[in-house]
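Colleague: The sequence and its predicted three-dimensional model are supplied below.
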Amino acid sequence: MGTTTIFCQSDEFCKEFEPRWEQHLLQSSLKWRRRQGALCLSEIMTIMVGFHLSGYRTFKHYYLNYVLRYQRGYFPGLVSYNRFVELLQGSLVPLCCFLTSRFGQCSGISFIDSTKISVCHNRRIGSH
């Protein structure tokens, strides 16, 4: 699945989700500035889904070594890694709802492979 496909799906989801989500949020007496950030919510979600589809083990390596180097054309307003991690907290609920909406239908038949995996050393049992 390509970056453009993931972005289009998440952007369509965000167009429907964000107005409904803001209706359910509690109102505060404090005035909040609602400035548009460098990255929109659908771009943040696209990067997160791309990480889970990639082979990287840590998000930091994925963001620094792949997104910042090779994905600048897709995300012109990229921010630093530290700022992106700060932006993640506001995208957790929409991301979970997006992933839940993308579940497939169960056919009723599930296969579970219960064969043993041979371990070369007892210290590596947890990683297999």
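Modeller: Yep, it's here. Numbers count the residues shown, from 1 in each chain.

Colleague: CA atoms for contacts and neighbours, from now on please.
Modeller: OK.

Colleague: for the protein, what's the longest helix?
Modeller: Looking across the chain with DSSP state H, the single longest helix is helix 3-24.

Colleague: Can you point out the buried residues in whatever helix or strand F51 lives in?
Modeller: F51 belongs to helix 41-53 when elements are defined using DSSP states H and E. For helix 41-53, burial by neighbour count (16 or more other CA atoms under 10 Å) applies to L41, S42, E43, I44, M45, T46, I47, M48, V49, G50, F51.

Colleague: Check stretch 5-21 too.
Modeller: For stretch 5-21, by 16+ other CA under 10 Å, it's I6, F7, S10, D11, F13, C14.

Colleague: Take this one as well and set it beside the first:
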Amino acid sequence: MADRQASWPAAAPPPPGYLPSNRAGQPQPSSFPGLPPRPVYREPHPVSALPVVSGLAATTLWFALFGALGHDLVSYAWWTIVAAISAWLMALVLTLVGDRGVAVGIAVASGVGLSLALGFVTLRWVGTLDWPLW
């Protein structure tokens, strides 16, 4: 006859902060009797609105300064491409080691700025049938 396997060991208690707590610091009871309370999941690096808005504002100023260097559509488009590449590199650096909210603002503003510039290039291309960036 086969030997009977031992029962499973008791589960370890959850780590501190895993169970949600009420104002008294005690875990909240489940809405269904007999079930454990629901876990609360938190983002380890939360993003708030103020850093995103500051990234948007800084990148908008960045694109305005670079766009002001251009004297016609071709130079404006090339300066905008340079500004977008440098902004994306900064967003990548900020994503890895800095504030992710600012990185999100930079990425959004640079995407909008580059789309706007290349939209103007496309309109010129459609109107003249000549690609203006070469």
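Modeller: Cool, the structure landed. In this text the structure is predicted, and so the values were computed from the model without any measurement.

Colleague: What does the TM-score come to for these two?
Modeller: Remark: TM-score between the superposed chains equals 0.24 [TM-score structural alignment, normalised by the length of structure 1]; 53 aligned residues with a CA RMSD of 5.1 Å.

Colleague: Which other helices and strands does the helix holding F51 of structure 1 contact?
Modeller: The elements that helix 41-53 of structure 1 packs onto, with contact taken as 3 or more CA pairs under 8 Å, 6 or more residues apart in numbering; DSSP states H and E, are helix 3-24.

Colleague: Report the inter-axis angle for the helix it packs on versus helix 41-53.
Modeller: 130 degrees (axes from the mean of the first three to the mean of the last three CA atoms, to 10 degrees).

Colleague: outside of helix 3-24 of structure 1, which residues touch it?
Modeller: Residues from elsewhere that reach helix 3-24 of structure 1, judged by CA atoms under 8 Å, 6 or more residues apart in numbering: L41, S42, E43, M45, T46, V49, G50, Y74, P94, F98.

Colleague: which parts of stretch 67-83 of structure 2 are buried?
Modeller: In stretch 67-83 of structure 2, counting by 16+ other CA under 10 Å, buried: G67, L73, V74, S75, Y76, A77, W78, W79, T80, I81, A83.

Colleague: Farthest pair within those residues?
Modeller: Comparing every pair within the buried residues of stretch 67-83 of structure 2 by CA to CA identifies L73 and A83 as the most remote, at 15.0 Å.

Colleague: ranges for the helices of structure 2?
Modeller: 49-68, 73-97, 100-128.

Colleague: Mind giving me the packing neighbours of the shortest one?
Modeller: Helix 49-68 of structure 2 makes packing contacts with helix 73-97, helix 100-128 when contacts are defined by 3+ CA pairs under 8 Å, 6+ apart.
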